[in-house]
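Enquirer: Here is a sequence together with a model predicted from it:
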Amino acid sequence: MRVVVAPDSFKGSLTARDACAAIAAGVRRAAPAARVRAVPMADGGEGTLDCFLGARGGRRVEVAATDPLGRPVTARYGLSGEGTSAVVELAAASGLPLVEDVPPDPLGAATTGTGALVADAVRRGAREVLVCVGGSASTDGGAGLLSALGFRFLDASGAELPPGGAALARLAAIDDADVPAEVRATRFRVACDVTNPLTGPSGAAAVFGPQKGAAPAQVRELDAALTRFADVLADRYGVRVHDLPGAGAAGGACGGLAGALGAEPAPGAALVAAAVGLPAALAGADLVITGEGRVDGQSASGKVVSAVAALARERGVRAVALAGGVAGPLDGLHALGLTAAFSLADGPRALDELRSEAAPLLSALADQVVRLVL
């Protein structure tokens, strides 16, 4: 029996590599002679950098940056062995976990720290930069990131705007005279884990703002500010990002990068799958086991489970997802190719308990899945 193990991380519990180890152990208990291949996955959020470095090699570079509130922080990005390409996780300098110690500031939080990582990579010679935008703490449209690359966002009086998404409501002009030629010569791609547009009822502020502490009135304020930002980007660069699929990722950072730098949005899980060789690994497999912290109807929109299921279907491989929680309907995932999904919970359990015992529970569930398949 040939089994491919390709989960995302289980946030708060297991890295993708740890999840692979737990699932593989369960597979081998049920089928000691099975040939198991581990392919850790990510969707553009946390863990994407590890997947790329594990698959392609390279090194981590440490940079002094700022967190979403402007406080000093040390963050890392990945640089290829030859130094010509880089992978930057937005969450490394601009993620929610960095500001869990203070009350949220949804109007003023910014992505400036991520810009410091990108600027450092370009200075070192990277001319292809992949920005992985999951897990942000801000809704600034990527303006902070762009400001670290030399862009200036000005109000009607010519004064530079302060950090944060709310200030973009006063945006009158964009000055890019100080953007280095190296930045302009760099190809930017954005690994997205969602398909939301920048603005509107399914945009960055409306859908993700509350997760970052935004009250209903603040959501409306941020959406109006992002609309103004998108209007000015369209006037300045001729690129309309208001309703661009994926532009709403990471508080609109994808939209800002696409509008100002021509960045190319792409599904993060699909990018990772190609980089780590998942299509080749699935050739001739009998079963692929994927998973993540939660599987539900939204998982069909670019998450790891959906990418793995689609690739498995193309190759005639059964795909099963294991997750901390499973909530239907899963019609979208089944249509993509997912055979079934199962929850780790073996009875009533508190969330903290599930997280602390995720590895043995995942291993036991994989054991049962393989016995059923056999």
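Expert: That came through fine. Values in this document were obtained by computation on a predicted structure and should not be read as measured data.
Enquirer: Every contact and neighbour count from this point should use C-alpha atoms.
Expert: OK.
Enquirer: For the nearest residue to residue 228 once chain neighbours are set aside, give me its contacts.
Expert: Among residues not flanking residue 228 along the chain, residue 169 sits closest, at 5.8 Å (C-alpha to C-alpha, 6 or more residues apart in numbering). Residues in contact with residue 169 (C-alpha atoms under 8 Å, 6 or more residues apart in numbering) are 224-226, 228-229.
Enquirer: State the three-state secondary structure for residue 169.
Expert: Following DSSP: H, G, I helix; E, B strand; the rest coil, the label given to residue 169 is helix.
Enquirer: What of residue 179?
Expert: Residue 179 ends up coil, using three-state DSSP.
Enquirer: Pull the number of nearby residues for the closest residue in space to it that isn't next to it in sequence.
Expert: Spatial nearest neighbour of residue 179, excluding adjacent residues (C-alpha to C-alpha, 6+ apart): residue 150 at 4.3 Å. Neighbour count of residue 150, defined by other C-alpha atoms under 10 Å: 17.
Enquirer: State the helix or strand in which the residue of the chain positioned farthest from its centre lies.
Expert: Distance from the C-alpha centroid of the chain peaks at residue 157, with 36.6 Å (C-alpha atoms, centre = their mean). Following DSSP states H and E, there is no helix or strand that holds residue 157.
Enquirer: The helix ranked longest in the chain: which residues count as buried?
Expert: Counting by DSSP state H, the longest helix found in the chain is helix 216-237. Within helix 216-237, the residues that count as buried by 16 or more other C-alpha atoms under 10 Å are 218-234.
Enquirer: how about CSV for the contacts of residue 169, with distance to residue 337 added?
Expert: Below are the contacts of residue 169 laid out as CSV (distance: C-alpha to C-alpha, whole Å):
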residue, distance to residue 337
224, 39
225, 39
226, 36
228, 40
229, 39
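Enquirer: Pasting the second one now:
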Amino acid sequence: MRILIAPDKFKGTLTGPEAAAAMAEGVLRVYPDAVVTALPIADGGEGTVEAAVAAGYSERLSTVIGPILKPTAAIWGFNENGKVAVIETAQASGYLLSEPTVENALRAHSYGSGQLIAAALDAGASEIIIGLGGSAMTDGGTGALRALGLKLLDVNGNLVPLGGGSLVDVVAVDASDLDPRLAAVKVRMAVDVDNPLYGYNGAAHIFGPQKGADADAVELLDAGLRNLASVVREATGIDIDIPGAGAAGGFPATFVAYANASVERGFDLVASLIDLETALDGSDLVITGEGSLDAQSLSGKGPLGVADAAHERGIPVVVIAGRITVTPEQLAQHGVVAAVSATDVAGSPEAALADAARYTTIATSEALNGI
């Protein structure tokens, strides 16, 4: 039996590769002769680089400026043959690198993510995939482009400070010193949300509070993004308030105006990146999962994206998750023949979190014994 194991991360407990390893152990307890292939997946946010490296990309390490000006080490992936680089905003500009305070919500920036793009350009990348998510900033991607030469100017012709809190002061954008290599590279931005740049469903209002912004800071950040869109529209004629522009603090916004960039559905982009189709074509059974399999999962992101792709090929799917809050009937519509949660096996959420790998292994064995 050929079994493909393709989980997303179990957020807060297991990375995608760690979850896959735990599941593989559970498989071999039931089918010791099975041929197991591990292929961790991601929605395009945190875990995208891990998925790329697990699929064969070389791991690179760069020291960059974090979201509040402290140096940080960021991992990214590179395919030397295809000249494709994979980076994440979470690695260079992530919320784990910044305390969620009002001050930090206003000053956090994406400059380090731009430094990763520069590192990819230095490596000869012809295509750069950016996983968006887990970010600390709400700066519309301006920090990243400033690392690549873009200038944001105030009414006196001076550079405005980094961070989303300063965007209300921008009156002009100077792209004359923007790295010319950026125009020749395809930038593909992976998102798993369709929020616009600004407004009540935009980056500041929806995601700002979890980054430390209070009500006043949210209004200031939203006004800044709205102002940025107006200034960029006047300079380029391009409307940067598009679906998905609200991801990662509005990161895609300035890139669609000043780079050869596209916003793409995260799961589809990652599935192509790791060549999920080829892996599925040689499989008899697929096992997937994530930390919380809930109503949001039913949109076809992550694990159920894998399930749908397998179901189209007539391959049965088993789901293992930290917790499962959807019904067997809902999962069956995606080709899922068995689903077991680590929480049910452990007896409580606390126990499952305390020893996630062990209970993921046990849950996998139980699921396979039940089909």
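Expert: Now that the structure is in, tell me what you want to look at. If you're wondering where the values come from, they're calculated on a predicted model, not measured in any experiment.
Enquirer: and the gap between the residue nearest to the spatial centre of structure 2 and residue 196 of structure 2?
Expert: For structure 2, the residue nearest the mean C-alpha position is residue 45 (0.4 Å; C-alpha atoms, centre = their mean). Applying C-alpha to C-alpha, to the nearest Å, the value for residue 45 of structure 2 to residue 196 of structure 2 is 17 Å.
Enquirer: Please apply the same query to residue 127 of structure 2.
Expert: Look at residue 127 of structure 2 and residue 196 of structure 2: by C-alpha to C-alpha, they are 25 Å apart.
Enquirer: same deal with residue 322 of structure 2?
Expert: Taking C-alpha to C-alpha, one finds residue 322 of structure 2 at 31 Å from residue 196 of structure 2.
Enquirer: what's near enough to touch the residue nearest to residue 179 of structure 1?
Expert: Contacts of residue 150 of structure 1 by C-alpha under 8 Å, 6+ apart are 176-180.
Enquirer: Now do the helices in the stretch 1-150 of structure 2.
Expert: 16-30, 48-54, 89-93, 102-107, 111-122, 142-146 (DSSP state H, counting those that start in this stretch).
Enquirer: For residue 247 of structure 2, which of the ones you listed is the nearest?
Expert: Proximity to residue 247 of structure 2 (C-alpha to C-alpha) singles out helix 89-93 among the helices of the stretch 1-150 of structure 2, at 10.4 Å.
Enquirer: Residue 143 of structure 2 corresponds to which position in structure 1?
Expert: Applying TM-score structural alignment, one finds that residue 143 of structure 2 aligns to residue 144 in structure 1.
Enquirer: so whatever residue of structure 1 lines up with residue 283 of structure 2, which of the three states?
Expert: Mapped onto structure 1 by TM-score structural alignment, residue 283 of structure 2 lines up with residue 285. What three-state DSSP gives for residue 285 of structure 1 is coil.
Enquirer: wait, isn't residue 285 of structure 1 in contact with residue 3?
Expert: Yes - using C-alpha atoms under 8 Å, residue 285 of structure 1 is in contact with residue 3, at 5.9 Å.
Enquirer: quick one, which of those two is more surrounded?
Expert: residue 3 (24 against 20).
Enquirer: For that one, list the residues it contacts.
Expert: Residue 3 of structure 1 neighbours (C-alpha under 8 Å, 6+ apart): 34-37, 285-289.
Enquirer: circling back to that earlier point, from residue 104 of structure 1, how far out is the residue nearest to residue 228 of structure 1?
Expert: 20 Å.
Enquirer: against structure 2, where does stretch 224-231 of structure 1 fall?
Expert: Residue span in structure 2 matched to stretch 224-231 of structure 1, by TM-score structural alignment: 223-230.
Enquirer: distance from that stretch to structure 1 after superposition?
Expert: Taken against structure 1, stretch 223-230 of structure 2 registers an average deviation of 1.8 Å after superposition, with mean C-alpha distance after the TM-score superposition for structure 1.
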